[in-house]
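Novice: Got a sequence here, can you model it:
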Amino acid sequence: MCPWKGQSNSILAAVSLNNSGKITLANANPLYTDFTVSCSEDIAIDRDNPKWYYYFLCGVKGIKENFGIANLAGMSCVVEGTIPPSSGLSSSSALVCCAGLVTMEANQKSLSKVALAEICAKSERYIGTEGGGMDQSISFLAERGTAKLIEFQPLRATDVKLPDGAVFVISNCCVEMNKAASAHFNIRVVECRIATKMLAQARGLDSGRMLKLVQVQTELKASLQEMLALVDEALHPEPYSREEICKALGITPEQFSTELLSANTQQETHFKLHQRARHVYGEAARVLQFKSVCDSEPAESVQRLGDLMNQSHASCRDLYECSCPELDQLVDICLKSGSVGSRLTGAGWGGCAVSMVPDEKVESFLQAVSKAYYRPDPRRAEMEKQSLFVSKPGGGAAIFIEE
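Specialist: Coordinates of the predicted model:
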């Protein structure tokens, strides 16, 4: 994965310590209600009601449990942010990371950036989202002026120098998708988990201990191209039923529900394993190709990177099925307006597209997208200022202490 943290979008928390025995959360945006929680009691996260403060409390809870803190330091926190909510720009993960960082500092604890990213990735799952950790990793490991190749097991980040001659432009389709408030995101996680076990079974591996597609690749010592071939060989394109999966894996319906499904995917009956696995391995291959182009700096690097972004969106739309009509329309408009490559960003089903635009076309691109997508719709027109902007890589999370 080659993400970056945008300079112009961030979440800020002003924190003062006190002896009240409480953590008080307030938001500078009057649309979001305040919340107070005890420092000594267990922090309960309501998965069925994913309010903004529960994301913050995920980070608090993660630090509390990691260090075994019985009584947290009292804090008064005011949060303000410029990241559009539920837009695919990691607003929820940024809030979790912000909370984890200030809670660690307030309680005089210390962790490396890598350890803090890993804790915050796990912490966000308290609210029911089974994310992988990329958003939290870039929140802490980002550096100004460079994208990062994020790799896991173990977590590590490598600089990726973006080519000169083009910038990235963010455009919000203005459809909000709260990952924790729907099952879409977790259904894809479940489908990938099942595909992992089916592929492991097909190659005689111990499927019981495998949960992620990368684990099968690692165990087989296979290339991504070899994994794509295995997907085509071992998985059929038609959706799998519960019964077919249980028979193939030799498990009972009860085991299927408890071991493979998440709490909010229990109602699912059919699963597209071939498409999801093909997207994941294909996307991983495109990420490595993207870095290779950036490293080698060929004359046509901007166009080649744009082509990879276009392939990525097509895969998200057709194989992973995490786009939406508005996003597809916006991506099409961006390409017609001068972008060499455009794709959805974030979890999908709404939110933002990211476009690679040659320097000399930026102004005309912004005008064309505004005219074709935002101005014709009153709601979009009202949101345009915070929805269409140039983004450059910025630094990761930091603490500023006022003496």
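
Novice: For the rest of this, base every contact and every neighbour count on C-alpha atoms.
Specialist: Noted.

Novice: Show me where the stretch 1-150 of the chain has its strands.
Specialist: Secondary structure of the stretch 1-150 of the chain (DSSP state E, counting those that start in this stretch): strands at 5-6, 11-18, 22-27, 35-38, 74-81, 147-151.

Novice: I'd like the structure of this one too, to check against the first:
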Amino acid sequence: MSDRDALAARLATEFRARHGRPPAGVWAAPGRVNLMGEHTDYNDGLVLPYAIDSAALAAVAPRDDDRLTCQSLDRPGTAAVDTGDLRPGAVTGWPAYVLGAVWALGWPRTGPPGLDIVVTSQVPAGAGLSSSAALTCAVTLAVAELAGLETDRTALATVARRAETDMVGAPVGIMDQMAAMHGRADHALLLDCRSLAFEPVPLPGRESGLTLLVVDTRVSHANADGGYARRRATCEDAARTLGVQALRDATVTAVRTTLVGEQRRVARHVVTEIERVRLAVAALRHDDLTGLGEIFAASQASMRDDFRISCAELDLAVDTLLDAGAIAARMTGGGFGGCAVALLPETAVAAATAAVTAAFGAHGFLSPRAFETRPSHGAARVY
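Specialist: Next up, the predicted model:
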């Protein structure tokens, strides 16, 4: 039995203990690591995430009244609201992600109006691995299947995103939800965030002797906080100044000759980062790992110097991983903390982990958490 299967069984048992009946099922949706394309999703650009083998899980069962309840194995308390009162502002904190998914589906449409939901997660919160999208996608798929609603994965991804943007107030793009819904084992997802067209891109498998290592700096961030929203607002302002629909439509020349100051820096990152997604995909398809490392380095520099979303801990993690033998390394996620990702030989993992831990200790930072990840499948019923 896998760790996820064991956690699903535990969640089902806990649901029964709390509600006196078994859940109708348990659904899981993964977190994600973004290999390339940071802050390009809400600029209608390209991204290259992969779903990870850690997930959020939701056990759900209908009620015979119009009450919605939400509990977590990881946090105390119960959130409860009548379906008729479910709207933005009715719940706050983590329950807004869970019940926001119910609201975004337009619940109730069919079947019993009430629901009991108990959730848990393997995805660390605030690490830039999209724990929030994993949670909303697990609940979205669960409730949609229970209600007999349309379960087209792209449509459900847009519903899960609406839960975050409209219910929680986090101005996120669509990348995280699409990765959680469409993830494929041993592949990344090349996603066009304007058309929502996507295609799988094979990643080096175990036979290559390479692995993807994630280093959680334990510097927490939150998408609803001001830094992320300010960067997005600057992107939108820059697009208006350039007279384009989104920065995806801008050119490096236009950015250089038309924009100044923060708008120029931010737009330059977005325009060049979209091109780096294309280059990274080409490098992976041609097994050009040296080229991939150069592309990662350019992305890290752009996020640090132009978009300014890195931090001392992320910079140290990336530099130390490269010194310890990583082929490619960069920060991943929304920034202002979170994680770095590196592609490196499996034989170098132990030494790289020890090196990062030692470097953090020498600088007086919190001890980081390093773990290998495997590109995984998307959301599914697991119990």
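
Novice: now the strands of the stretch 1-150 of the first structure in JSON lines, with distance to Ser296 of the first structure?
Specialist: Output for those, formatted as JSON lines (distance: least, Cα to Cα, whole Å):
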{"stretch": "strand 5-6", "distance to Ser296 of the first structure": "23"}
{"stretch": "strand 11-18", "distance to Ser296 of the first structure": "35"}
{"stretch": "strand 22-27", "distance to Ser296 of the first structure": "45"}
{"stretch": "strand 35-38", "distance to Ser296 of the first structure": "51"}
{"stretch": "strand 74-81", "distance to Ser296 of the first structure": "37"}
{"stretch": "strand 147-151", "distance to Ser296 of the first structure": "15"}
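
Novice: tell me the most buried of those strands?
Specialist: For the strands of the stretch 1-150 of the first structure, the largest average neighbour count (mean count of other Cα atoms under 10 Å) is found in strand 5-6, namely a mean of 26.

Novice: What residues in the second structure pair up with it?
Specialist: Alignment note (TM-score structural alignment): strand 5-6 of the first structure is matched to residues 51-52 of the second structure.

Novice: repeat for stretch 335-346 of the first structure
Specialist: With TM-score structural alignment as the criterion, stretch 335-346 of the first structure aligns to 322-333.

Novice: I'd say Leu17 of the first structure and Thr103 touch.
Specialist: No - in this structure Leu17 of the first structure lies outside contact range of Thr103 using Cα atoms under 8 Å: 10.4 Å.

Novice: re the thing from before, how far does the match of strand 5-6 of the first structure sit from its chain's centre?
Specialist: Relative to the chain's own centre, stretch 51-52 of the second structure is displaced by 9 Å; criterion: Cα atoms, centre = their mean, to the nearest Å.

Novice: how many neighbours does Gly100 of the first structure have?
Specialist: When neighbours are defined as other Cα atoms under 10 Å, Gly100 of the first structure has 26 of them.

Novice: now swap in the one 4 residues further on and tell me
Specialist: Residue crowding around Met104 of the first structure was assessed by other Cα under 10 Å; the count is 21.

Novice: give the contact list for it.
Specialist: By Cα atoms under 8 Å, 6 or more residues apart in numbering, the residues touching Met104 of the first structure are Ile63, Ser110.

Novice: What residues of the match of stretch 335-346 of the first structure count as buried?
Specialist: Residues Leu322, Ala324, Gly325, Ala326, Ile327, Ala328, Ala329, Arg330, Met331, Thr332, Gly333 are the ones in stretch 322-333 of the second structure that count as buried (16 or more other Cα atoms under 10 Å).

Novice: Can you check which part of the second structure stretch 86-93 of the first structure sits on?
Specialist: Against the second structure, stretch 86-93 of the first structure falls on residues 126-133 (TM-score structural alignment).

Novice: next one: stretch 144-157 of the first structure
Specialist: Aligning stretch 144-157 of the first structure against the second structure (TM-score structural alignment) gives residues 185-198.

Novice: Look at that stretch and report the distance between its end residues.
Specialist: Taking Cα to Cα, to the nearest Å as the measure, stretch 185-198 of the second structure stretches 15 Å from start to finish.

Novice: cool, stretch 62-77 of the second structure as well?
Specialist: Using Cα to Cα, one end of stretch 62-77 of the second structure lies 20 Å from the other.

Novice: And the contacts of that stretch?
Specialist: Contacts for stretch 62-77 of the second structure (Cα under 8 Å, 6+ apart): 11, 24, 78-84, 95, 98-99, 112-121.

Novice: let's see it at 7 Å
Specialist: 78-83, 95, 112-120 (Cα atoms under 7 Å, 6 or more residues apart in numbering).
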